[in-house]
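Student: sequence unavailable; structure follows:
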């Protein structure tokens, strides 16, 4: 059992003290979900092996009453196995499979493009001793381009990203959380992307009235405002220019069946639209 109901978490932070790693964010939420308090070991990219006594060069890492556990998914699985009497994070194995698919989709759809827009802030907001590492590693990640060149044109790329998140909006129009009536580890993995985004976004990434705002705000407010670090930036307020695409579908009822099929009456309006008829025909 965790000593004094506390688990030690090795954090990956910016100069502001805000967590930069989405994997660490997900782990913070997993620990809080299980009802534990955290003893946070601060630090940035530099010196991870030294801070952890050579246990790892990647974070997150936790220590639970002397036992080290590495990797964010393994930590969540460990917490479920070790503390089955506390609220479940993953539960059925299918939750992990579907959650990993959604997470990979979100990384490809949004985090990659957002990184090209906020990479300079990612570097500039990091701890001073981390600047060289972030510059060299991220420029290598982007094929040797300079960070200052990678972000060029971001004002044109940013408006292209919100429309691609409609898959999430469609689900959240029907359910309060990806876990259904309450959040689970899938919510935390996806929220972690937006927590990462808020740690580096010097200009808003999403429109002010984005329907995702309700889920994001509720997620950031969980566990006493775990996601409300003062070093985070506002996510909402991206203006729409004349030729920018619509950031989200404003009439979701016009896009496919959105209600349960309980007979012809429940699908009449959609059928009429498909036939090009008036809804009452």
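Tutor: Good, I have the coordinates. Fair warning: this is a prediction, and the values are worked out from it, not measured in the lab. Numbering: from 1, shown residues only.
Student: for the rest of this, base every contact and every neighbour count on C-alpha atoms.
Tutor: OK.
Student: does residue 198 really touch residue 229, like I thought?
Tutor: No. If you go by Cα atoms under 8 Å, residue 198 and residue 229 don't touch, sitting 9.6 Å apart.
Student: ok, and here's another one to check against it:
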């Protein structure tokens, strides 16, 4: 990065060292967009409280000098991005105006419902298995009790081969935008791109089976997005996003 000032990110990482949290991914891109340096404090879920001096148990966040800023864990809130625009208005803005922020909020909420929600069920056991060993008991208990209605991770992930192809056509609105413009932000990337890319970075962090086919039209935008800021989205611990085998017409007809 080109800036001299550093923002500290309290990361949520997997055993492979890559970030799992889409919130943390979006934070890192937002900081880089501002031209600031990123100082990573590594660790997983169960060490977050100790790393932040007891300030949070699960909310990914940043420290900027004496300021601590944590996300709410709800899509479309952008607490850290709002802080960065307020604290550094002289640097490139993440949100050009309230209308642009509403556009990004809609896009983020739509992608969470369209992609993360179905992919979560397809990769929940992978999610657990790729966590740091000390985090796995917490992840299993919290996900099974809080998100899966008491079902096991194994039960929920079973049958994903049939479910994964169903997500592909649901991404068409995103493809339509990117057929007309190189970035969701227009001629240059902005927080619309970073929020959307964070969804695909989350998928790459957990997906042992690729979620997207090799010929996915979004591939060019995703690859360019991962390459931004000296390859911020490139980490050797990430899994391939592309390679999903789609059913043929004959397969679909049985």
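Tutor: On my side now, so go ahead. Please read these numbers as outputs of a predicted model, since none were measured by experiment.
Student: can you tell me the element the aligned residue in structure 2 for residue 186 of structure 1 falls in?
Tutor: In structure 2, residue 186 of structure 1 lines up with residue 192, judged by TM-score structural alignment. Per DSSP states H and E, residue 192 of structure 2 falls inside helix 191-206.
Student: grab the nearest non-local neighbour of the residue nearest the centre of structure 1.
Tutor: The centroid of structure 1 falls nearest to residue 193 when counting by Cα atoms, centre = their mean (2.2 Å). Excluding the flanking residues, the one nearest residue 193 of structure 1 by Cα to Cα, 6 or more residues apart in numbering is residue 22, at 5.7 Å.
Student: can you check residue 132 of structure 2 too?
Tutor: Using Cα to Cα, 6+ apart, the closest residue to residue 132 of structure 2 is residue 15 (4.4 Å).
Student: what does residue 63 of structure 2 give?
Tutor: The nearest residue in space to residue 63 of structure 2 (Cα to Cα, 6+ apart) is residue 8, at 5.0 Å.
Student: kindly report the same for residue 142 of structure 1.
Tutor: Residue 142 of structure 1 sits nearest to residue 150 (Cα to Cα, 6+ apart), 7.9 Å away.
Student: which SSE is the corresponding residue of structure 2 for the one you found in?
Tutor: In structure 2, the residue equivalent to residue 150 of structure 1 is residue 156, according to TM-score structural alignment. Following DSSP H and E, one finds residue 156 of structure 2 within helix 153-157.
Student: how much does that helix stray from structure 1?
Tutor: Aligned to structure 1 and superposed, helix 153-157 of structure 2 gives a mean residue distance of 0.7 Å (mean Cα distance after the TM-score superposition for structure 1).
Student: ranges for the strands of structure 1?
Tutor: For structure 1, applying DSSP state E gives strands covering 6-10, 37-41, 61-64, 67-70.
Student: for those, give me CSV that also has distance to residue 122 of structure 1 and mean neighbour count.
Tutor: Output for the strands of structure 1, formatted as CSV (distance: least, Cα to Cα, whole Å; neighbours: other Cα atoms under 10 Å):
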stretch, distance to residue 122 of structure 1, mean neighbour count
strand 6-10, 20, 21
strand 37-41, 21, 15
strand 61-64, 22, 21
strand 67-70, 24, 14
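Student: ok, and the closest non-adjacent residue to residue 239 of structure 2?
Tutor: By the measure of Cα to Cα, 6+ apart, the closest residue to residue 239 of structure 2 outside its immediate chain neighbours is residue 204, 4.9 Å from it.
Student: next, find the distance separating the corresponding residue of structure 1 for that neighbour from residue 172 of structure 1.
Tutor: Structural alignment (TM-score structural alignment) places residue 204 of structure 2 against residue 198 in structure 1. With distances taken as Cα to Cα, to the nearest Å, residue 198 of structure 1 is found 20 Å from residue 172 of structure 1.
Student: look at these two and report which has more neighbours.
Tutor: residue 198 (25 against 17; other Cα atoms under 10 Å).
Student: residues touching the more buried one, list them.
Tutor: 232, 233, 234, 235 (Cα atoms under 8 Å, 6 or more residues apart in numbering).
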